[in-house]
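Peer 1: fold the following, please.
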Amino acid sequence: MKQAIVARTDIGMGRGKLAAQVAHASLSAFEKSDSQLQTQWKQNGQKKVVLKGESERQLHELAEIAEHGGIPHAIVRDAGHTQLEPGTVTALAVGPAADDRVDSVTGELSLF
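Peer 2: The predicted model follows:
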């Protein structure tokens, strides 16, 4: 099992902002998953990968694929308190789910 977090590379987030957005996405998708998935993922080390996303459009397209596949996912929009405009889409988390299910959505992306 794993979770993939896709963070946008086209909006110039600083490292701290990037880390915060990845954390928000991870937790949000985890909270949307059912308790059985949550337990399995926690018992198996909570594996995560962070991947490069090129645009807001790409994140929405990937979220739609996850939705159709019944895979837990969450899109994060920034509150706009620091570097970004309010509502800026920053990251997408896919999973936790079986590795092959997550890879069916994000397998073509590069590691961050």
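Peer 1: could you use CA atoms for every contact and neighbour count after this?
Peer 2: Noted.
Peer 1: what about the helices in this protein?
Peer 2: Taking DSSP state H as the criterion, the chain carries its helices at 15-32, 35-43, 56-68, 99-106.
Peer 1: show residues contacting the longest one.
Peer 2: What that stands for is helix 15-32. Residues outside helix 15-32 that contact it (Cα atoms under 8 Å, 6 or more residues apart in numbering): 3, 5-7, 38, 50, 72-76, 78, 83, 90-96.
Peer 1: on that earlier part again, closest to F112 out of the helices of the chain?
Peer 2: Taking Cα to Cα, helix 15-32 is the member of those nearest to F112, at 10.6 Å.
Peer 1: now the helices of the chain in JSON lines, with distance to F112?
Peer 2: Shown next, in JSON lines, are those (distance: least, Cα to Cα, whole Å):
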{"stretch": "helix 15-32", "distance to F112": "11"}
{"stretch": "helix 35-43", "distance to F112": "22"}
{"stretch": "helix 56-68", "distance to F112": "15"}
{"stretch": "helix 99-106", "distance to F112": "13"}
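Peer 1: now the second one, please; I'll put the structures next to each other:
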Amino acid sequence: MWKPNEEFVDILLSMGISRNVAERALLNTGNSSAEIAATWIFDHPDLTLPDIPITVDEIEKLAGSVSLENMNGDTGSEVEDEELPEDYDGPYKMVFVVNMELGMGVGKIAAQVAHAALGLHRELIDKEMENSKECGPLSYWEDYDGERKIALKGENKQHLLDLMQKAKESGLLHYLVSDAGHTQVAPGSNTVLSIFGKESDVNEITGKLKLL
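Peer 2: The predicted structure follows:
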């Protein structure tokens, strides 16, 4: 019988996600990680409702397309290991912390997250070129980690600045968006903070924040 990975469930619960929704997301993503499950929830809000326990029918339906080992959280395999570079040290992910105090509309938030993604991506490209490595964190993220991304809620400007300081202290690349102020917010408003790094390191800083 399928069982959710309780460690992943706890992480999702800390994000403000209900247990039923957390378990359903893990079921639909092969019980592979809290990050992937959270992304699935963000991408499929209609499939997480109603907030009711998983049924036997759901488990049996997915059992045909996902191996039982993966469904129970065993995602490792010799084939997968062989496909990864010897120096691969991921997974990596990128997170976006949105300043909720500003009360931005959906379209404005989308635009600001895009600014944060592009700004941080430029930083990553520069860093990889500086290190003169054929394959580094950015390449691993793009080629092996499915470009993991997640949007989270930040309380206010000071909260974003505090998180940015923690990212600096941890050696994680980051980018803080200062808006031009053409619409909705005042010029110079800090709207979104993006952070990139190993999933475990990023989670140390943003793991308890709620999903946007």
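Peer 1: need the TM-score from the superposition.
Peer 2: Superposed pair, TM-score by TM-score structural alignment, normalised by the length of structure 1: 0.94. Supporting alignment: 111 aligned residues with a Cα RMSD of 0.9 Å.
Peer 1: among the contacts of helix 15-32 of structure 1, which are in strands?
Peer 2: Counting by DSSP state E, the contacts of helix 15-32 of structure 1 place 3, 5-7, 50, 73-76, 90-96 in strands.
Peer 1: of those residues, which is the most crowded?
Peer 2: Scoring these on neighbours with other Cα atoms under 10 Å, the highest-scoring entry is A93 at 34 neighbours.
Peer 1: so what corresponds to that one in structure 2?
Peer 2: When structure 2 is aligned by TM-score structural alignment, A93 of structure 1 is paired with S194.
Peer 1: so its match touches L124, yeah?
Peer 2: No: using Cα atoms under 8 Å, S194 of structure 2 is not in contact with L124; the gap is 11.8 Å.
Peer 1: point to the residue nearest the middle of structure 1.
Peer 2: Centroid-nearest residue in structure 1, with Cα atoms, centre = their mean: A93, separated by 1.6 Å.
Peer 1: and it, what does it touch?
Peer 2: By Cα under 8 Å, 6+ apart, A93 of structure 1 lies in contact with 3-6, 22, 25-26, 28-29, 73-75.
Peer 1: quick one: what's aligned to H24 of structure 1 in structure 2?
Peer 2: With TM-score structural alignment as the criterion, H24 of structure 1 matches H115.
Peer 1: L111 of structure 1 too?
Peer 2: Structural alignment (TM-score structural alignment) places L111 of structure 1 against L211 in structure 2.
Peer 1: try V50 of structure 1
Peer 2: Under TM-score structural alignment, V50 of structure 1 pairs with A151 in structure 2.
Peer 1: my read: that match touches V97, true?
Peer 2: Yes: the pair A151 of structure 2 / V97 is scored as a contact, 6.0 Å apart, by Cα under 8 Å.
Peer 1: how many other residues sit next to the match of L111 of structure 1?
Peer 2: 20.
Peer 1: same question for E56 of structure 1.
Peer 2: Neighbours of E56 of structure 1 under the rule other Cα under 10 Å: 19.
Peer 1: before we move on, what about E23 of structure 2?
Peer 2: E23 of structure 2 has 24 neighbours, counted by other Cα under 10 Å.
Peer 1: wait, it sits on D10?
Peer 2: No: proximity of E23 of structure 2 to D10 does not meet the contact threshold set by Cα under 8 Å, at 10.4 Å.
Peer 1: nearest to N44 of structure 1, out of the ones in strands among the contacts of helix 15-32 of structure 1: which one, please.
Peer 2: Once Cα to Cα is applied, the member of those that ends up nearest N44 of structure 1 is P96, at 10.8 Å.
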